[in-house]
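K.L.:
A structural model of the following input is requested.
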Amino acid sequence: MERRYASHPNEVKQFDTDRLRKEFHIPALFTPDKLELVLTHEDRLIIGGAAPVREPITLETDLKELGVSSFLERRELGIINIGEHGTVRVDGTEHELSNKECLYVGMGAEEVIFTSSDPEHPAKFYLNSAPAHQTFPTAKATLEEADSSALGDIKNSNDRVIYRFIHQKGIQSAQLVMGMTLLKEGNMWNTMPAHTHPRRMEAYLYFDLPEDAVVIHLMGQPNETRHIVMRNEQAVISPSWSIHSGVGTSNYTFIWGMAGDNKRYDDMDPVSMKDLK
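P.N.:
Model (predicted):
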């Protein structure tokens, strides 16, 4: 498991492109038949990917890093499948996940195993894990079952649908909030006007991007913005003090996951367009 430390905004002002990417950009999460994990010290969120092809993948890591005897002893887990049909087995119970379906696994689960139904069309499980103080039951949600809302319009190139899976009024968790935003064809902007939420950090996974397309992910303090070039199936860490917005050369989908002081999706501090620099 790779470790990323937290950074002060005054320090980030001095970062060049290479340093910015090393601190916040996660270039590869879906290596065939391998578990990829990145632990950020921003609210101790773990961002990961499991891409089983020929072999099942078990959720495990060097437990000394977490100070526990099993991965979910003091953690909870959110999973969204961005690939083809697969199965997540939690302590012997199998949960089938198709594309863009979500599974929550509560604190205390001892064994989590990821499997693809067809090696020729493998699943790709995106993972967010946050520290937990209470156990909640394992639960699944499809796109149809998620709390959703349409936002934006084609005039502003941000016509999109937001799906909330793990949140205050949906799948219950200790602190993890997780969902997905789908931009319609011909739309490129997300989360603009921008906002911050100083009480929570966030991570994005961009996917459903054509091979030759990119998303310019905007981050930094509103008056000291920076950008990171993102490609398909890449993730980015957003500290609580940073905006998190983007514009693509094509439409795309992204998964957002948050950890911090509360589970309110709408807990955010708006940033006026005139204040962006």
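K.L.:
Please make it C-alpha for all contacts and neighbour counts, starting now.
P.N.:
OK.
K.L.:
Contacts only, for residue 82.
P.N.:
With contact taken as C-alpha atoms under 8 Å, 6 or more residues apart in numbering, residue 82 is in contact with 99, 100, 123, 124, 125, 126, 207.
K.L.:
let's go with 10 Å and repeat that
P.N.:
97-102, 122-126, 207-208, 233, 253-255 (C-alpha atoms under 10 Å, 6 or more residues apart in numbering).
K.L.:
And it, how close does it get to residue 65?
P.N.:
28 Å (C-alpha to C-alpha, to the nearest Å).
K.L.:
likewise residue 57?
P.N.:
20 Å.
K.L.:
which of those two has more neighbours?
P.N.:
residue 57 (20 against 10; other C-alpha atoms under 10 Å).
K.L.:
Name the nearest residue to the more buried one, ignoring sequence neighbours.
P.N.:
Spatial nearest neighbour of residue 57, chain neighbours left out: residue 114 (5.1 Å); criterion: C-alpha to C-alpha, 6 or more residues apart in numbering.
K.L.:
for comparison, sequence B:
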Amino acid sequence: MENRHASHPNEVKAFDTERLRHEYVIESLFVPGELKLVYSHVDRYIIGAAVPVQETIELKADSKTIGADTFLERREIGIINIGGPGTITVDGSDYELDTRECLYVGLGAKEVLFKSSDSASPAKFYLNSTPAHKTYPTVKTGPSDAFNVHLGSIDHSNERTIYRYIHDKGIQSCQLVMGMTVLEPGNMWNTMPAHTHNRRSEVYLYFNLPEDAVVFHLMGEPQETRHLVMRNEQAVISPSWSIHSGVGTHNYTFIWGMAGENQVFEDMDGIAMKELR
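P.N.:
The predicted structure follows:
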């Protein structure tokens, strides 16, 4: 499991592109036949992916990093499939996940297995995990069942639908909040006007991007912004002091996950456009 340490915003001001990417961008998550995990010291967040092809992949604990015998001994996890159909087996119970469907697994589950239905079109299970203090039930949901809201307009290049999967009025969890935003064709902007939320960190996974398209992800303090060039199926860590916004050369979809002090989606500190630098 790869480790990412937290950085102070005053330090980040001096980072060049290579250092920014090393600290915040996860460039290669979806490796066929493998489980890949990144441990962030920002809110003890774990970001990862499992891409089973021929063989089943087990979610195993890295005891040196998390100090536990099983992955969910002190954690909860949200899983969204962005690939072909597959099955997640939790302590002997099977949950079939089609593309863009979500499964929450609570504290204390012993065995989590990932399997694809078709090796020619493998599932791509994207994972977000946070520390937990209470066991909530394992629950599956999808776009048709999630709380969703349509926002924005083509005039502002941000017409989109936000799907909330794991949140205070949906699938219950200890602190993990997770969902997906789908931009309509011809729309490129997300999360602008920008905001921060000092009480929570956030992670974005950008996907559904053509190979030759990119998203310019904006980060940093509102008066000290930087950009990161993101490509298809890459993730970016956003600490609580940073904005997290972006504009693409093509429309795209992204999964957002949050962890921290509360689970209120609307709890954010808006940044007026005139304040950005």
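K.L.:
The residue nearest to residue 57 of structure 1: which element?
P.N.:
Assigned by DSSP states H and E, residue 114 of structure 1 falls within strand 112-116.
K.L.:
tell me the SS of residue 19 of structure 2?
P.N.:
helix (DSSP: H, G, I helix; E, B strand; the rest coil).
K.L.:
ok, it touching residue 7?
P.N.:
No. Contact between residue 19 of structure 2 and residue 7 fails when scored by C-alpha atoms under 10 Å: they sit 11.1 Å apart.
K.L.:
can you give me the strands in the stretch 101-250 of structure 2?
P.N.:
102-105, 112-116, 125-131, 139-141, 147-151, 160-166, 177-183, 189-190, 195-196, 200-207, 215-221, 224-230, 234-238, 245-248 (DSSP state E, counting those that start in this stretch).
K.L.:
how near is residue 228 of structure 2 to residue 71 of structure 2?
P.N.:
31 Å.
K.L.:
How about residue 89 of structure 2: what's its closest non-neighbour residue?
P.N.:
Per C-alpha to C-alpha, 6+ apart, closest to residue 89 of structure 2 is residue 113, 5.0 Å.
K.L.:
hang on, I meant residue 86 of structure 2
P.N.:
Residue 86 of structure 2 sits nearest to residue 116 (C-alpha to C-alpha, 6+ apart), 4.1 Å away.
K.L.:
tell me the contacts of the one you found?
P.N.:
51-57, 83-88, 96-97, 122-125.
K.L.:
Going through the residues you listed, which ones are buried?
P.N.:
Using 16 or more other C-alpha atoms under 10 Å as the burial test, these include 51-53, 56-57, 83-88, 96-97, 122-125 as buried.
K.L.:
Keep only those of those that are in helices.
P.N.:
In helices, defined here by DSSP state H, there are no members of these.
K.L.:
hang on, isn't residue 54 of structure 2 packed against residue 119?
P.N.:
Yes. Using C-alpha under 10 Å, residue 54 of structure 2 is in contact with residue 119, at 5.8 Å.
K.L.:
What are the neighbouring residues in contact with the nearest residue to residue 265 of structure 1 once chain neighbours are set aside?
P.N.:
Using C-alpha to C-alpha, 6+ apart and skipping the chain neighbours, the partner closest in space to residue 265 of structure 1 is residue 167 (6.9 Å). Residues in contact with residue 167 of structure 1 (C-alpha under 10 Å, 6+ apart) are 146-147, 173-179, 258, 262-265.
K.L.:
now, the most widely separated pair of the residues you listed?
P.N.:
146 and 262 (19.4 Å; C-alpha to C-alpha).
K.L.:
Neighbour count for those two, which is higher?
P.N.:
Legend: neighbour count by other C-alpha under 10 Å for residue 146 of structure 1 and residue 262, higher for residue 146 (22 against 16).
K.L.:
isn't that one right up against residue 170?
P.N.:
Yes. The pair residue 146 of structure 1 / residue 170 is scored as a contact, 7.4 Å apart, by C-alpha under 10 Å.
K.L.:
Now the common contact residues for these two.
P.N.:
residue 164.
K.L.:
picking that back up, ok, the residue nearest to residue 89 of structure 2 - how many residues close by?
P.N.:
18.
K.L.:
Go through the contacts of residue 116 of structure 2 and flag which are in strands.
P.N.:
Of these, the ones assigned to strands by DSSP state E are 57, 86, 87, 88, 96, 97, 125.
K.L.:
With distance to residue 191 of structure 2 as extra columns, can I get the residues you listed in a markdown table?
P.N.:
Converted to a markdown table, these look like this (distance: C-alpha to C-alpha, whole Å):
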| residue | distance to residue 191 of structure 2 |
| --- | --- |
| 57 | 35 |
| 86 | 31 |
| 87 | 32 |
| 88 | 32 |
| 96 | 32 |
| 97 | 28 |
| 125 | 25 |
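K.L.:
Please tell me how far residue 14 of structure 1 sits from residue 240 of structure 1.
P.N.:
For residue 14 of structure 1, the distance to residue 240 of structure 1 - C-alpha to C-alpha - is 18 Å.
K.L.:
which of these two has more neighbours?
P.N.:
Legend: neighbour count by other C-alpha under 10 Å for residue 14 of structure 1 and residue 240, higher for residue 240 (21 against 10).
K.L.:
residue contacts, the more buried one?
P.N.:
So residue 240 of structure 1 contacts 42-43, 196-202, 220-221, 258-260 (C-alpha under 10 Å, 6+ apart).
K.L.:
Among these, which one lies nearest to residue 136 of structure 1?
P.N.:
For the contacts of residue 240 of structure 1, the nearest to residue 136 of structure 1 is residue 259 (15.8 Å; C-alpha to C-alpha).
K.L.:
Who are the contact partners of the closest one?
P.N.:
Contacts of residue 259 of structure 1 by C-alpha under 10 Å, 6+ apart are 42-45, 128-131, 174-178, 199-203, 240.
K.L.:
Of the residues you listed, which ones are shared with structure 2?
P.N.:
Comparing the contacts of residue 259 of structure 1 with structure 2 on both residues aligned by TM-score structural alignment, their matches' C-alpha atoms under 10 Å, the contacts found in both are 42-45, 128-131, 174-178, 199-203, 240.
K.L.:
if we can go back for a sec, need the contacts of residue 240 of structure 1 in TSV with distance to residue 214 of structure 1, can you?
P.N.:
Output for the contacts of residue 240 of structure 1, formatted as TSV (distance: C-alpha to C-alpha, whole Å):
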residue	distance to residue 214 of structure 1
42	25
43	28
196	23
197	25
198	28
199	29
200	26
201	23
202	20
220	19
221	22
258	23
259	26
260	29
